[in-house]
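S.K.: no FASTA, just this:
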């Protein structure tokens, strides 16, 4: 049966990072027709009701209907260690991340965490995630099984590490290649699932492993490749010591075939001029993880400068280095980081980064991240008066952006009234 969702509707006709807030389209009283898992039409509620009299109508009143949030960089195995007392990146990995990831050799444990992870994400209005798993193939199976059961569009890959990690978390160049190939054959393109080649980062992969994964990616160029880049200065110094022949951090990937238009690099805070030039030339994506960058003390992402250069930028929570599952909180943190760099991001830009911008970083903006006919029906319905303090601020608003900004800055799961994925209501 077709579904007709009525409320305020927010969508984009362009990129507000480049074109400004005018790229957004807001219907104070609009409707979205959903049929066959896709958005069939967007328009006036009365006209759509008349044209589709058998559609089931859900009227959300003044709530805002938007594309579901897209989280372009997460570590679902770190669900249980979120908000652990933090040090620097390398200390955090050794104290918290690696011990926790060793537990994912147990398929039952991996399955339990995957179920909890997706429940937490959906409660925050996130309908698509791109995740790192662990070195264990079982962790990938658990992730995709849980996503498939919910009908979600989801991306992930086995994390590959063959050095500078505990014995229980090291694979080899050959096993990383072979496991990734098997998991790709099993999951890629099944329902709404996509496999992503996933070397954790250069310090935990030998040149031989990076070369093997580069060769595998070259054989399957339609897949994404995700990794980390230039998150902290001590990390960069570590990379220089491990790869003395490399021109810079990016070169440790580029020289092994791990740079291209389907590459997705998390963090990218401390980039050299050559790296910025090559990333733009290659058409790679950079993913801003503001709560993580603050929590672990990594630095301030240069959003304004990178966008002005023409870089492709998305937004992510980076759970569990990130300190919140909420893309609302992540938008707020992105605003705060930009303020510290002397640039105020408009609410339209923040919302775009968390929806179509993140989808574009994952090469999925033709399918998700916006409300338009033919797009997959992944939607979130947001209450713009979810708490007394947000309600009093929204009541004073003169336009949508003044009404929406308090929810961006102070909203949480209480603001998420309903979530739809693939045309099915999963929450609310």
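M.R.: Good, I have the coordinates. Given the structure is predicted, the values throughout are model-derived calculations rather than measurements. Numbering: from 1, shown residues only.
S.K.: rest of the way, CA atoms for contacts and neighbours
M.R.: Will do.
S.K.: relative to its centroid, which residue of the chain is most remote?
M.R.: Centroid-distance maximum for the chain: residue 50 at 37.6 Å, with C-alpha atoms, centre = their mean.
S.K.: Please compare the first structure with the one that follows:
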């Protein structure tokens, strides 16, 4: 057994559903007991009590640092690691100028393995313990992603990105090969340890109706999988896609027509939605994945977090590496706060931490497994130093509540704030 000590903050309820300050239990001197054999949490409680009850446990004491569930990045593109923070493009030009040339390199298994290793080094150093990633059209890219995550014991989700039009020749598959490759990769990786396969059409403009239909069929055959794609990211994208599918009512309806809209659908961005689309997304139980640094970096728009949550939508949070400009979920939370301010709906620190942990876990269908400090949950943890830089330290020193203490780290923190990251109870 292992006893990890520090401050703890445990969510009791969804802070969007009531008083955010009453949604979590904070303990100034507490601990988490972890079963090293199963990698799960056994107990949370006051430090002195746990030390008496678990006197034989190995103790790792983080002092005044704050223990939280590991961060969950619900939408990323690990193959874009090398092109993060590339200058000056909007979505379609971004894909053609930066993304597609880089993704073409992932047919090389060695290159894919190198980038996957670098990617997981970066996300773990930022306290992220679960990622949901698009790979490339190459099966080699999927194998590299899952093999590297498996080596580290991580719970991750990913899938082969499928495209059979509006992409370079060396990045196109077909309706049949997309189905066949995805089916084979799903059989190889889905449910292997902590790995889950995600059926992955990039987005409607890069898939023919035949490919979308094939992937909808594959999802129907494998209903325990998730499906990820992009929806209504930029206004010119919407105009473009509707020109290709004139029979559709709207962008959301395209996915609906091909069996790609139900619970388990992860819809990246979802910024420019009509009232009909919002109602339909809620009706089917799809999840909307907010990518704030990407939405600002490539000029997509301002996600309506407050309005969507108020109407009962499921929302996860994500970096959208590398359209997003940071691997850090702290920076992602900060951008979420800033976008809320621009919309006149500022979020409480509890909202932000919930979105990066339990909220994203619920969005990807893992709300009973990861994302909370609670018995029987998997022991993926991040430990935050709430005084990691002089600027943060002097501001946090004035705090009168835990929310005032943690907020400067959300707004100004980076990988220096991550004192430790645990995967299945093991420090990495």
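M.R.: Sure, I can see it. Quick caveat, the model's predicted, so the values are computed rather than measured.
S.K.: rewinding a little: distance check, the residue farthest from the centre of the first structure against residue 28 of the first structure.
M.R.: 19 Å (C-alpha to C-alpha, to the nearest Å).
S.K.: Quick one: the helices in the stretch 251-400 of the second structure, in order.
M.R.: With helices called from DSSP state H, counting those that start in this stretch, the stretch 251-400 of the second structure shows them at 251-257, 275-284, 292-297, 305-310, 329-342, 349-354, 360-363, 390-396.
S.K.: now the ones you listed as TSV including distance to residue 318 of the second structure?
M.R.: Compiled in TSV, these are given as follows (distance: least, C-alpha to C-alpha, whole Å):
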stretch	distance to residue 318 of the second structure
helix 251-257	20
helix 275-284	19
helix 292-297	8
helix 305-310	13
helix 329-342	7
helix 349-354	12
helix 360-363	8
helix 390-396	24
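S.K.: Out of the ones you listed, which is the most enclosed?
M.R.: Scoring the helices of the stretch 251-400 of the second structure by mean neighbour count under mean count of other C-alpha atoms under 10 Å gives helix 360-363 as the most buried, with a mean of 25.
S.K.: what's in contact with that one?
M.R.: 72-74, 266, 287-289, 314-317, 354, 367-371 (C-alpha atoms under 8 Å, 6 or more residues apart in numbering).
S.K.: For it, give me the average deviation versus the first structure.
M.R.: The superposed helix 360-363 of the second structure is, by mean C-alpha distance after the TM-score superposition for the first structure, a mean 0.8 Å from where its aligned residues fall in the first structure.
S.K.: what's the matching range in the first structure for that helix?
M.R.: Using TM-score structural alignment, helix 360-363 of the second structure corresponds to residues 358-361 of the first structure.
S.K.: Same check on stretch 337-350 of the second structure?
M.R.: So stretch 337-350 of the second structure sits over residues 335-348 in the first structure, by TM-score structural alignment.
S.K.: gap between that stretch and the chain center?
M.R.: 19 Å (C-alpha atoms, centre = their mean, to the nearest Å).
S.K.: Check stretch 397-417 of the first structure too.
M.R.: The answer for stretch 397-417 of the first structure is 20 Å, by C-alpha atoms, centre = their mean.
S.K.: Then stretch 354-369 of the first structure?
M.R.: 9 Å.
S.K.: That stretch: which residues count as buried?
M.R.: 354-363, 365, 367-369 (16 or more other C-alpha atoms under 10 Å).
S.K.: Which position in the first structure pairs with residue 401 of the second structure?
M.R.: Checking TM-score structural alignment: residue 401 of the second structure goes with residue 399.
S.K.: what does residue 185 of the second structure give?
M.R.: In the first structure, residue 185 of the second structure lands on residue 183 (TM-score structural alignment).
S.K.: which residues sit in contact with that match?
M.R.: 137, 140, 195.
S.K.: Can you check my assumption that the second one lies in a helix?
M.R.: Think residue 140 of the first structure. Yes - counting by DSSP: H, G, I helix; E, B strand; the rest coil, residue 140 of the first structure is found in a helix.
S.K.: which residue numbers in the first structure go with the helix ranked longest in the second structure?
M.R.: Ranked by number of residues, the top helix in the second structure under DSSP state H is helix 109-125. Under TM-score structural alignment, helix 109-125 of the second structure corresponds to residues 107-123 of the first structure.
S.K.: which residues sit against that stretch?
M.R.: Outside stretch 107-123 of the first structure, the residues touching it (C-alpha under 8 Å, 6+ apart) are 76-77, 79-80, 103-104, 127, 138-139, 142-143, 146-147, 325-326, 413, 416, 419, 426-427.
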